Structures are given as structure tokens and as C-alpha cells.
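Peer 1: Here's my sequence, what's the structure:
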Amino acid sequence: MKTFYGVLLISLLLVSASYAQQTGISGRVADTQGAAIANATVEVKQVGGAAFTTKTNSEGSYLIPSLTAGDYIVTVTADGFTTVKTKVTMLVGQTPAVDTVLPIGGTSDAVIVRSDAVAVDTTSSTVAGNITPDDVKNLPINGRNYMELATLVPGVRVNAITNDTPLGGSNSGKFQINLDGLQVTQNTADPSFGQPRFSPDAISQFQIITNRFDATVGRSSGIAVNVQSKTGANQVHGSVFGYFRNDAFSAADPIARAVTPLSDQQFGGTFGGPIRKDKLWYFGSYEGEHQSSGITDSSLLPGAASNLVFPQVITVNEYLGRMDYQASGKDHIFVRGNGFTFKNNQTLASGSADPSAAYYATRTNYTFLGDWNRTVSSRIVNDVHGSYNHFEWQNLPLITSQAITFGAVTVGAPYNYPQIFVQNVQEYRDDLYYLMGKHSFKLGGEYLYSANTGLFQQNLNGTASACASIVAKTVNGITYSAAQVAADLFPDGTTNPSSWNYTNTNDTTQTSINSLCALGTFVQGSGNFHVNIPRSQLAFWAQDDYKVITRVTLNLGLRYDNDLGIFNTGLKLTNGLLTPKSNDNHEFAPRIGFVYDIAGDGKTVIRGGAGMFFADVAANQTIDGQIFNGVTSLQESITGSATAPLNLQSPFANPTAAPRQAVQPLGPNVVTPYSLQISGGVQRELPFHSILTADYVHTRVYHDWIRLNSNLLQDPNNPQFNLKPSSKYVAGTTVSCPTGGVTPDATQGAFNVCAQAFTNINQFFTPNESGSIYDALQLGLRHSLQSGFTGAVAYTYSRLKDSSESPFYYPNKPFVNGIHDEWANGQDDQRHTLTVTGDYAIKYGLSLSSLFHYGSGNAFPTSVGTTQPTGYAPSYNRTFAANTVPIAAGATCPTGSTCITVYNKMANNYLDTATGYYLTKRDALYGRNVYRVDSRLQETHKFGGRFRAVLAVEAFNLFNHSNYGTYNGIVTSSSYGLPQATTSAATGIPVEWRPRSLQFLGRFEF
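Peer 2: So this is what the prediction gives:
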């Protein structure tokens, strides 16, 4: 026991970073009578690779954890017994129990060789799915993004893989990506800014845990993705490949009736082998991409040509190198370096943005990792590893100008660029495995030091909003069209700001930018926009996989997390705004699960359990609070009036009122969101090499992020305004507001607002009312290779309700009492999701693989097209204007009412008695069903024994079904509910929505 406590102490001191994949082999060695064989030698050797050796303990048990998934030979030797070898194929995340019975040896001992495929997991209650090496190698992957294969896993319920994550839009803090056991997730801001990329030829396989991880896994309240890189072997192996797409083989967008320009080449290769056989191996890979495409823009500027196409060039480089060293039978060391670069020379935020909003986008990522695994004794194994991960993105405007909004049209550079963010993370982790009788303990800790730095300049060049629309104008009896007026305002186009006509005193239309913006609002940013968020993340855990009896295993775990620095407790503001004073130091997460092997033969198990899981908090909220707090930087705004019209060239020259600003710091009592996960299911091995899984899962997220307007107070004598009190308020007394720049504002009438210095105080909060509820039935069927055929089916029936879409979600009623009304079907709510795959080797080197995906159509946000009531400023306006009644098309407006025609179901519009306003329901628009078939026809030529050449053609959306990813959600628009075109090949546009396209490929492998 002294050895145990000594190694445990070292384990807890060598704290480190991120997730362990928990891939390994355990088992029990016994004689033919069932008696345990102690001190038997167990060698676990990867086919063509490293070997690990241990001894059985007094109970005959052994454990070799932290292995690379793949094919292994387990050899068990004991004096007086016949040696037994067992071939095992392991997938990522599996820890199969390879129990061995040794016959008594005779005068001529024979070696018995069996072949066992790991089928049913009898040791873990985790709900997960694996993407096998054959899946990665043989199935068609649109865009060669490995994450496209995530839909093969039950529980992944999206129609499109966006932002390199297997979740939909509501994914902040709800997932992690781990490569070779350590975290590589970009966590500065929303995943839309990208995640690390890996070539499918650089990874061997990956696992997606959709529910109920053990205690060694943390910092995700939803799912975890474990990716494994390829390794070298005793035989030299490699590949050279090229994948080619061109718009000549693409179908037209069904709405735009145009083919997206595209010329895409993806190319690269791999090379691996031994430096010293059975001791030292290497592996390297490279993949590049050059894509020439076009941005199809439908600018809303009057007179602009529709469907303008702007050239776009995207270049991507992905690389990975790895070296493995087998120092002894007890020690294995490996190091890895990987990274990618991405450049897009011209990006538009959306298909209807004005060309002046184009920007240059880059992403850069690289990681270095080292791992040392040592078998200390037959009972103890220790694994220590560390890494350094760098992720950076830049969004730089192509022009420098003000951003000006005329009605629904915005012209000029993006208001929140330039944008440079850098994430540097040092990770250190230690896992200790201790085998004692029926207990298999996992103890350890980890430490991450994250430095989030960069530059985030917002409204630096000025932003004008609420300017009058550009419309036709009559001057001296001559009518000028809106297009002619726009041409006068921008004589040299919107992308040449020096020619913009602000004053325009001599033009024929007598219209100028200043005249249209005279009553608008102007915002100017100034001050310090540099980002610096240092974070220290700690975690400790203890996990016991306790085999109560031969057929029953309990998974018992407790994890503790703490993110020091994420709430920026040192920020003290002089303007009266309250910010967090402490971090969330109470993140204890108990977890319990069970696995019951019904017959004891490893063919049918019942599994289930429950646990708490804390989210990983993105730095974005803290970054905004550090910069946009009214002290570090200013976001001053002023609104023009009849007596002092706005002049965009000198907006603050003669203001009639002091400039005000909007701020968005963290709320004073924020906590880390967490989820309760519950699951129960069955896994069954069927005839013909098939495995069936069925699980019910429930996930309830608490204290999710949301933004609220803190400067609104409640007037109890006027219940029409059901607002959140930010201080004690008694009718007839003076409103008490924080000191400093925040004082009562009598100009707001019935709204008693602490906002003299601020237009809005949009603080980030984590109230208990904000969260989500997910329930699902997840079914999976996988058929292993037999008669040349493999296949899989993944089906999910689910429901998702939530009250917050993301940390930047702003409720329709921007106060705590309004969050209750936000509960509705979430944007990621999709009831039915089905993916079917098959791969069949025909004859003569021909093979056919296909992937069919069906999605019942997910929810989309809905809004109204009317002016918002005073005090409302939500992301999606769902409140009709004051004294406005929605009616169906053709209906008669009630006498004395002001009506507006709506085109959604009338049942989705209702009167909110608390405010007296009509509202429309959130996310009430469901998209059309999605059907997609992707196929690959491949011919393989083998020669020279170990060489082969592959030629193939892949068809994506083979039957050219019209699938859509965006819809018009404005209920007051006659085109409400109609899909919108997807005509850009730019990154960020999910490939799943595109019309049919073909890809040709050639590979040479050895």
C-alpha cells in the first residue's frame, strides 16, 4: 500500500490537461476449473507495432490502459500451462475484458490462437458511437471534413455539420474535441470561428460520446469527441492522393437557378514506418487545398444587380507528424505535432451583404504533445502527458469605412472588425490506474493555463443606424428612381469610401448620406481594445469501475473542476456597474453507472446511470466584459433630432444631449452552467457479426448563458411593464440606482430606468430559468465485414426545448421575468434523424459505398417586421408594435384596432397580458425534410504484393434533392416560410445544403 500512496501522491502533483481516451485492455486469467492464475505474464502487442507487458495479480486480473486503438495480440503465459494468444480489435474509448482460460500444458505444449472481435462493451455505461478506420477510409466525405461522418452515431441529430462540431447552433460549452487524449478545442469564442482540422488520412478513427462520460472526462455539459492520430508500424506504408471538384459537374441551386462557380483541388500524402523495428516508429501526413469559387451576392442596395458573383480563393494546409518509442515492455513514449492554416481572400457575412462588407479571414492552429506511459507494477500504471496548443483567427476588412444602415441595407466595412484573437493553452495531465481485486481505479488531475489575447476593435470607424431608406425621390417635378439616388450616393461604388457623397449639395436628386441619416443614431468606439484573459483551469477525479459480481460492473466517479480567471474577478469599474467578485468554486460532479452482462457471455448487456457535467465557459463573454464596459473603452452613441440633425462627418460636434453608450459586462453572480445526464439502454450482439444498441437519454442544462438589460426596473403600480428590479423599489419612493455614471433617467416615463449614461446594460447572466431539456431514443445497428459487406444504421427520435440559444441570446422580453416565456422548441429541435451507410466489395476490384441521410427538418427562428416597443432590443424581434393586432391574410381588422397581416399560423401569435403586446412564438418555423444520398464507386488495382492504385468518383446529393438551410422567418412577410438560396461555396456554408456535385479522386497506396 505504501507504493500505491506514493504513486498516487505523484499522480496528483503531476496534474495536467484534458481528456483521457480510456482505450485499453483488461481481463482475468484462470485455469480450466476457474481458479485464478497469479503472476501470469501478459503481453499485449499491437500488430506491427509496440508491445506492453504486465503480470496478473493475486486475483488473476491484469490491466493495460492508455493504448492506441487498433489490432492487438494478447499473449498469456504461465508455468505449467499452455500459452494462449487472442487477437483483439479495439476502437477508441473501448476497454474490453479479454478473459483467458489456460489449459494445463502437456509434454508438447501447443499455442492456441483465437480471434475475438470486440463487440459488446461489458465494462462501461457510457453512451457513445465509434467511427471505425473502415468508415474513415471508405465512405464518401463531402469536403473531406472527417466530422461529416459524425451523423453515423446515434444521438447526433443535425442535418448539417457546421463549424466542425457534431452539434447544432446551441453548442457553447457543450462539447470538447480531444486528439490523442488531450483537448484541442478552440474556446475563445463561438465555434463558428473554427475548430482544429485534421486530414482524414492523418487520423485512424474517432469516437463521439453523446451521453454519460466517466469522471476522467470534463469541461463539457454535452458531448465529447475523441480523435486518434495514425502511427507508424514495422512495415513502411504511405499514400499519395488527389481529390478534384469542378462546377462543370454541379447542378444549379433550385432557387437562384445558378451554378456556384467552383474549382477545388485537395491533395497530399502520408508516410510512416520504423526507424528501429519493434522500438521506434514515425508517421507524417500533409494535405493541402486550393479552392477557387465565387460569392453569389444579392445586395439589397437599390439598383444593384442581383446575384452578383465575386471571385474567392480559399487555401488550406493540414499537417501532422508523430513518433512512437517503445523504451521497454513497461514504457511507451510518443510525441506529436500537428496544425493547419486557412486563408479566405474575400468573405461575406451572408448572401445578401453589400460587397463593401467583404473581409479577409485567416485561421492558424498548431499543437505539440508528449506522452509517457509506464507500467509501474502489475497493479499500477501511470500515464503523464502535456501539450501546447495555439489557435488564432483574424478577420480584417478589405476596406476601411463607416458602416451605415439605410432601412434594411447596410453599407460599409463590418462594424466589429478588425478582429484578432489568439488562444495559447498549456496542458498537463496525469492518469494513474490502480487494480485491486474487483476494483479498477482511475485517479488523476490536470492543469490548463489558457492565455486569451488579441485585438477586438468595435465601431472604431463609426457606425450609423436607423438612417432613412434609399427610395425614389421627386425634385422640381422630375422623379428619380431609388437606383438613381443610390448611384448619386455612391458614384464610384460602395467599395470606394473616398467617393461616398455625404453632403452632395450639387446633385440632381438633392439627396445625401447626411440627409438620410439626419435622424439616425451614430456610435463611435474609442479606447483600449486589447484582449488579455489569463485562465488557470484545475481538475481532479476519482473513478472506480467496480465489478460487484462477474456479470455486474458499477462505474462510480467524482470529478472537481475550477476555472480560475474566467470571470475576471479583478475587474473593478468606476461607473457603478457590478461585476463578478469570485469564481465558481463549487463544481463537484458525481457520476454513477452500471453495466449488467445478462448471460455472462458478453453478448447482451443492460446499461444506465446518471451524472453531473459542468460546461466549459468560452472566453468571449469575459472578453466583452473586459473591453465593452464603459471604462476600458467607450461606445458613445448620439441620435440626431430636428434641431440638431446628425452629421456623420462630425457627429459629436454640437450634440443636444450627452453621448450615451451600450455596455455588456458579466453579471455579478454568474456561475458555470452544468447538465444532469441520465441514460438507460441495452446493447446486444446479433447473428451475422451485427451489434444492436438502444438507449434512452435525458439531458437537462441549468444556468445557461443569456443576456439581460440590467437597467430596467419594475413599477409595481404599473404591471403592464413587468420588468426586473435591479434594486429594492417601493411605490412612491425615489428609485435607487448604483453610484457613478448610472443614475435614474426621468425621460423614460413609465419605465424607471437607471440609464443616464447608457442606452442598454446588456449583461451576461446565468439564471436558473435559462437552460435546455433534451430527451431522445437513440438506436444503432452496425454490421461488420461479412461476404464483402459492411453497414450501419443510426436513428434518433428526440425533442429539444430551451430558453436560450447562446451566450449572446437576448430574450424577447429583456428581463428575468420574461425568461419563462422563452421556453419553446429550440432551433436545434429535430424529431427524426436517420443515417444509413453501406460498403460492398463487388468484384474485380470494384466497390460501392453509400451514405443516406434523412432529417425531419429542424426549427428556425421567427420574428415580426414591425417597430419594437420602447425598451425592447432583442436579437430576434418577436413583439409586435404597440397597439398592433396581428390578423390572417384576408381577415377583417376589428373596429378601432390597428392591424398587421401575418402569414404564419394564427395560433403562433398571442397576446401577452403582462405587457399588453402581441407576440409571435419562438422558433415556430420548421424546415422541409432533408434527403441526401452520397455515393462512391471505386476501382482498386493491386500489384507488387503491397501496392495498390485507387480511382473513384463520388457523387454528393446524388439525386439532387432540394435541401435548404435558411428560410424567411419574418411572419409579416408574404414570403414567410419559403426557403432561401444557398449559392456560395465559401467556408461556413454547409456542404449538405448544396445541389448535386461530383468529385473525382486518385490514390496510390503502399
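Peer 1: Please make it C-alpha for all contacts and neighbour counts, starting now.
Peer 2: Fine.
Peer 1: Contacts only, for the closest residue to Leu911 other than its chain neighbours.
Peer 2: Once flanking residues are discounted, Leu911 sits nearest to Tyr918: 4.3 Å by CA to CA, 6 or more residues apart in numbering. When contacts are counted by CA atoms under 8 Å, 6 or more residues apart in numbering, Tyr918 touches 879-881, 884-886, 909-912.
Peer 1: among those residues, who's most crowded?
Peer 2: The member of those surrounded by the most neighbours (other CA atoms under 10 Å) is Thr879, with 27 neighbours in all.
Peer 1: distance of the closest residue to it other than its chain neighbours from Gln524?
Peer 2: In this structure, Thr879 finds its nearest non-sequential neighbour in Leu919, 4.5 Å apart by CA to CA, 6+ apart. For Leu919, the distance to Gln524 (CA to CA, to the nearest Å) stands at 33 Å.
Peer 1: Next, the structure of the following sequence, for comparison with the previous one:
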Amino acid sequence: MLPGVTVTAVNEASGNTFEGVTDARGVFEIPVRTGAYRLTALVTTTESSQSSNIDPRQLSELPVNGRNWLDLTMLAAGSRINTVSSDDLMPKASVGTSQLNVDGHQVTSTISATGFGQPHYSRDSIAEFEFVANRFDASQGRSAGVQVNAVTKSGTNLFTGTTAGYFRSDRWNAKDFIVNRVLPYSNQQFSTTFGGPIRKDKIHFFASYEYEREPSTQTYTTAYKSFNQDMTGTRTDPKAAGRVDFQFSPQVRLLVRGNVSRLFTPYDPRYTGGSSQTPSSTESTARPSNELYGALTQVLGNRAVNEIKVGYDDFFFQATPTALFPNHPGNASFPQWAIGKGAPRMTFSGFAIGQAHTNAPQRNGQVQYSFRDDYRTSFNLRGRHSAHLGGEWLHQWGPYFQCTNCMGTYDGGSNRPPANLESLFPNILDVSTWNLAPLSPLFRTYSVGISAAGFKQETPKEIGAAWLQDDWNVTSRLTLNLGIRYDISKGQFAERKAILPWLPSGRSIEKNRFGPRVGFAYTLDDRTVIRGGTGKYFADVSDQVSSWTERYGGGEVNAQVAYDGRADFAGNPWNGRPQPTYDEALRIPGLRKSVSQIATPGLHVPYSYQSSIGLQRQFGQTMALQADYVVNNSRRELFQRNINLTYNPVTGVNYVSTDATRAVYPDWGVVNAYVSEGWSNFHALETAFTKRLSQRWQASGTYTLSIYNDGNTSPAPSLTLVQDLGAEYGPSTTDQRHRAVFNGIWEVGYGFQVSGLYFYGSGQRFATTYGGGDRPRARPDGSIVPRNNFV
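Peer 2: Got it, this is the predicted structure:
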């Protein structure tokens, strides 16, 4: 290409034109919309990061049970996902190991470590997505693991639409091996899309709507016939999206997009069914989300492009108990939707009555405003440089209502339920009908959460980042990918809150989170490239830390009273007096305050060192093979430890937490706090084969051989300890040795097509414990139960 030549690209479907001008070396850059373009390169010779693209054909035509488009991340080289739930993206899911970006807008929810969910997008609104398994460039961050970059569909110059239905039932299901009958199951999904021009070649729109309904039945199989009720309800998941693209000129375009989802589950399976609890354990969960996003792209001259991105998104998790509690003392301060909902929990040996999720009712959320600017330019200086610099700012606000043990818990210890248990609970879903007094002698204590703020709090966070990425073509064969990223945040560890004597207020934030990244791609010939590199990647941090610290720092206590011999202790634990206020609870004789999931001074944001070396080779015009050795060394991982313990200096064994005389602070009980002392190492050989569509078929396959170990530091590092008390390091949960995936699409002819996907994963490791005795890692004979030994 000659210097100074104007290059025009035309999207055939939308009619949009994009212009660029070649520089002195004949090189040009043009930012274009997603669409069909004819390209010949199959091997990337200028990038060292590991990424896989799930193309529109795979996204629309590969069969996936349930149609969750994120399930297709299993196709990517380097993916460690066996199955993607509707909630989380990664195995051993923890916030900070992955980020989801849609059209460049980061939408990942951080309100919980796992299980609270993520925003939902219709599969038919996604055009394609990229899975970056290792060493993404400096423009992306807040992940110590992977990035998922999705692009949504846009309209064209033709009015087009689709309507589809997908149906599943229990017709071919086997009998449940516990209740010995086929459980009712059905699932229906309906999807429609429509798009086209508002003004030909200039303005286009695309809209989608999807609705999923899944009736299901949760069963109880207790020893008490009247409690064995089937809980039948319908999970619904409606999702809607819209996008408008404006082409003001060949140099300026604007994208405006919105997304709404409203997932609702009437009976959360985590807290429903089984033989050890009753229907009063159940709760419904809702996960609504909203998003509005805009991106303005400008071509500046013949060597620069600037993108300004502004977004709003929110995500909430709401849990509402099924049981009714019309006379609960907290009803006066509860939100309208939570009034009269819930049940106290009663635990016996092997059995429980009352709600299983003791933090419900709750509504926890993340509201986020974001601003981002990306500037890309190119220049010649001892080779060709493609520079990318920019910055972003996110304001997050977390409105929380979480009723922590506000329904109360009766502890029956090792006592068994009485024979007449059913007669004491004529309506297991209505607390006002329960006769608890006869159970009084069976309970050791009663505890209840009491809040000075009505169980409400906020978790404000300010998050910023800046980066510089330079892809330097040193020679025609060698490209260096050089980057530096800086992250800073305020509020991730609730620095403004104090929980004395453990945590002072006004703690400083980390200001040294620099993440350098370096990589190379060396071209042996026009079909073979060797690539590799290393970098430092800081994770994001779950709101679990900040929200619980804000909660206890704002005034919350778990008040406990012991059984006093009264015949009506159960049901009347305060002996006719109103439930104490927060200030009154602090004066209860013998009260030992307990907290969990709080921050500690000097807490750090986790990070990882990611490294890889590998080779990619193209065969013919449509096939490529790659193999990479990958390492991810994660450091300063967060985990919880009771910090109000002391140990026997002779044996190194901790004194029991119930012995107040041995506690660090006798007026405190269990103080579970986060510490930055965990680490893990992931090593893998990751291989992939790709065959592009030609001669009416395409296919791809991946195979990964890996080992994943983790550990944490010793609670008493100066002592020589027995194995299970020291800094043990070994295979982690979710460690999986072998993983292989194959998929293919064949256009048979006459309008027919055959496609399929095959997945194989060797056994994963799970934690192992011994169910008897005081120490779950030790058997009665003193031998140690191996860590994570169940495969």
C-alpha cells in the first residue's frame, strides 16, 4: 500500500463506510463495526496474549442445553470451565478471577464471592465473543484470571428478524432414586429479534427479547410425613435488549445500547428440599439488572482513534423467605416486601426447622457509573508502534439490606427432635401457629442479630485505572507487546469504618498497584509464530469484605442468651421483655460479640503473575494448531481466619474458641476476618486445533493437561507443627488433570446442517472432612484426613 492513500471499508450489510489514510509505511488503522469481512490471516503474528474467538456461526448453531451462551467459553483454549451456571463465570468462583465486558462495558457484579449471580443477556443478542485466558493487554484489568469480551448484534440496511422456541420436558427422564418417581420438569424458551435501518447507511437499530420459564418441584423426604411437601413453582428469566448505531460521518459514529433482565426463582434449590430440613427452609430469589451504555468513536487524522465510553448498570440480589412471621419485632423497620416474611431457625442433631438462609430477607445491590477513554495512535520510531493509552473511573454504590440472623436461632446441640414434633408445628409455613415452649429444655442458647441501622448500609467505592500499551514491530519478524497498568480504589476494604479493637477507621489505601506486562511474538515464517511473555495482574475484590465491615462498623451485634430453665424459654427468650435495642444488647451480662468476614489492617488486593510460552502454526489456508505452556501464580489471596484465638505454646494447638479466658479479647467471641495470606499455582499445557469453514464444514478442538495447587500460611509460623496445622500446600478444589473439547459444524446440503459438541473432563477434587469429633481433619485414631482428597 502506498503512503497517503485513503482506504475505505464498507460494511455490506449496514452500508456504513469507514475511512483511514495510510502512513509513510503504507500502514492504516480503521475502527469498524462487527460484521462480515474477507480476511486471509489465520495465525496472529503480532500478539502474544492467549485468546480464542467464538464466532457468530458457533454462537448461533452449536447446540447448548439451556442456551446459556457463556457455556460456549468451554470451547476456548485455556478455559477451565466444565459448566457455567446462570450465576458465575469461573470454577472455584471468586470475584476477581474473571471479568465480563459487553461492547467494552464492564458489567461484572462484585456483590458476593459466589452464588449471587450476574446480569443476564439473551444468546440471540450476542454476535460473538472473545475468551482471553492469559496475559490480556494493559487496557483490561481487575482480573487475576481471564477476560470475556462480548460484542452485541447491530442492525443492517435490511429489515430482518427471527422467532424461535426451545422446549424440554421430563418425558425421557429417569426416576429420582430417592423418591422413586420421575420428578416433574419442563422448560420453555421463546426468543425474538428484529433489526433494520432507521436511515439507510446512517442509523440502524437492533432489538431482542427472550423469555424462559421452568416449572420445577423440590421435594422433602424427612422422617415426618406432614413436613414432606412438594414445593412447586416456576422460575422465569425474561431478558430484553436494544441497540442503535449512528454513523454521523466516516470518521464519527455513536453506539447506544441497553439491556434489562429479571431472573426470578420461587424456591432457591440451595435452601429447599432434602431429608434434614422442612419447607420453612425455603426462600425465593430475584436477580434484576439494568444497563445503559454509550460509546462515541472518532477517527483523528490518519493515525489516531479515540473512543469515549459512558455507562450505567445495576444488579441486585433479593432473597425473600417463604414462611410467614407476622409478629416479628423487626417488621416496623423492614422494607415493605420483607414485612412478615421469615422464620426462626432451630437446630437439632441431624435436623433443622426454620429458614436455612439466616441472612434473609435481604436485598443487596451494586449500582455503577463508569467513564472510560481509549486513545489509539501509531507512529514510526525504530520500527512501527501501535500505542494504546487511556483511563477509566467507576463510581460504585452498594445499597444493602441484609437481615443477619434477625429471625433468631435456637441451638439444640446434640439433642434429637422429640417424637411429637409434628404436633408442635401444625402449619410449618406460618410461625404464628408454632408451639415452641415444649422444646425449651432441648435448647442450649438463643441468639439473634440486632442492628442499630435497621440492617441497612451502603458500600461506596471509587475505582480508577490508567494504562499504556505499545505493540512495537521491531522488525518484520519480531513484535514486542509492552504495557503498564495502574489501578487504585477507595472503599474496597471499607477504610472509613472502625471495629475496635480490631480495626481502626481512616485506614490508608493501596497506592502501589502497578502491573507491568511484556510479551513477544516472533514470526519464523508467514505461517509460524512463537509467542510468550509475563505480567502482573491485580484482581477485583468482592463486596463481601466491605459490606460486612460496613455492617458491623455501623452497629450490629449477635446477642445470645442461655437457657434459663423457664418452661417458655423457646418462643419467649427475653422473658416478656421487648427484644433489646443495639445499645441494650451491648450491656447483656456475659455477652461475647462475634463478627465475620471483616477486613483487617494491612489487607491487600490479590494479584497474579501470568506467564506463557508457545507456538502457533498454520496448515494450508484453513487450519491452525497451537500449543502453549501457561503458568498463573496467584498471591495474597483472601481467606478467613478466627483472629481471636491463642494457642498452646507447647503443642501449637489452638485453644477452643468457647474458652473466653484463652481469647485475645475475652469479651469477644469468634472474630472471622479476611487476611491476605493465601496463594495458588496453576500450570498447564494448553493445545488447540482450528479448522475454518471450507468445503461445507468447520471444526475445532482443545486439550489441556494441568495441575492446580494452593495453600495458606501457618497460623503459628515459628513453631514446628503437625501437618494439618502448618502451612499446607497441595491440590486445590477444582484441580482437574485432563480436559478436552471438540465441536464441529457440517452443512450437509439441501438446507440441512449437522452440528455437535463433545466435552470430556477428568475428575475434579473436592474437600474432604471427617464427620465426627472436634477436628474435621483428624480421625478418632489421630490420623489426618488428606486435604482435598476426593476426586
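Peer 1: on that earlier part again, what's the closest of the contacts of Tyr918 of the first structure to Ala694 of the first structure?
Peer 2: Checking those against Ala694 of the first structure by CA to CA gives Asn909 as the nearest, at 38.6 Å.
Peer 1: got a list of what that closest one touches?
Peer 2: Here Asn909 of the first structure is in contact with 886, 918-921 (CA under 8 Å, 6+ apart).
Peer 1: Go again with 10 Å.
Peer 2: Counting by CA atoms under 10 Å, 6 or more residues apart in numbering, Asn909 of the first structure makes contact with 878-880, 885-887, 902, 918-922, 971.
Peer 1: just these now: which is nearest Asn211 of the first structure?
Peer 2: After measuring those against Asn211 of the first structure - CA to CA - the closest member comes out as Arg922, at 27.2 Å.
Peer 1: what does the closest one align to in the second structure?
Peer 2: Applying TM-score structural alignment, one finds that Arg922 of the first structure aligns to Arg787 in the second structure.
Peer 1: how close does its match get to Asp710 of the second structure?
Peer 2: Arg787 of the second structure is 11 Å from Asp710 of the second structure, by CA to CA.
Peer 1: Spit out the residues that contact those two alike.
Peer 2: With CA under 10 Å, 6+ apart as the test, Arg787 of the second structure and Asp710 both reach 728-733.
Peer 1: Which of the residues you listed are buried, as a PyMOL select command?
Peer 2: Only the buried entries of these go into this PyMOL selection, using 16 or more other CA atoms under 10 Å:
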select buried, resi 730+731+732+733
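Peer 1: longest helix anywhere in the first structure?
Peer 2: In the first structure, assigned by DSSP state H, the helix with the most residues is helix 2-13.
Peer 1: which other helices and strands contact that one?
Peer 2: Identification of packing neighbours for helix 2-13 of the first structure by 3 or more CA pairs under 10 Å, 6 or more residues apart in numbering; DSSP states H and E yields strand 380-397, strand 419-436, strand 439-456.
Peer 1: Redo these as a markdown table? Include distance to Asp116 of the first structure and mean neighbour count.
Peer 2: Shown next, in a markdown table, are those (distance: least, CA to CA, whole Å; neighbours: other CA atoms under 10 Å):
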| stretch | distance to Asp116 of the first structure | mean neighbour count |
| --- | --- | --- |
| strand 380-397 | 25 | 23 |
| strand 419-436 | 24 | 23 |
| strand 439-456 | 23 | 22 |
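Peer 1: Nearest approach to Lys55 of the first structure belongs to which of those strands?
Peer 2: Once those are compared by CA to CA, strand 380-397 is nearest, at 10.7 Å.
Peer 1: average offset between that closest one and the second structure?
Peer 2: Taken over the aligned residues, the distance from strand 380-397 of the first structure to the second structure averages 0.8 Å (mean CA distance after the TM-score superposition for the first structure).
Peer 1: tell me the angle that strand makes with strand 419-436.
Peer 2: 170 degrees (axes from the mean of the first three to the mean of the last three CA atoms, to 10 degrees).
Peer 1: What separation do you get for the counterpart of Arg276 of the first structure in the second structure and Gly350 of the second structure?
Peer 2: The alignment partner of Arg276 of the first structure in the second structure, by TM-score structural alignment, is Arg199. Applying CA to CA, the value for Arg199 of the second structure to Gly350 of the second structure is 67 Å.
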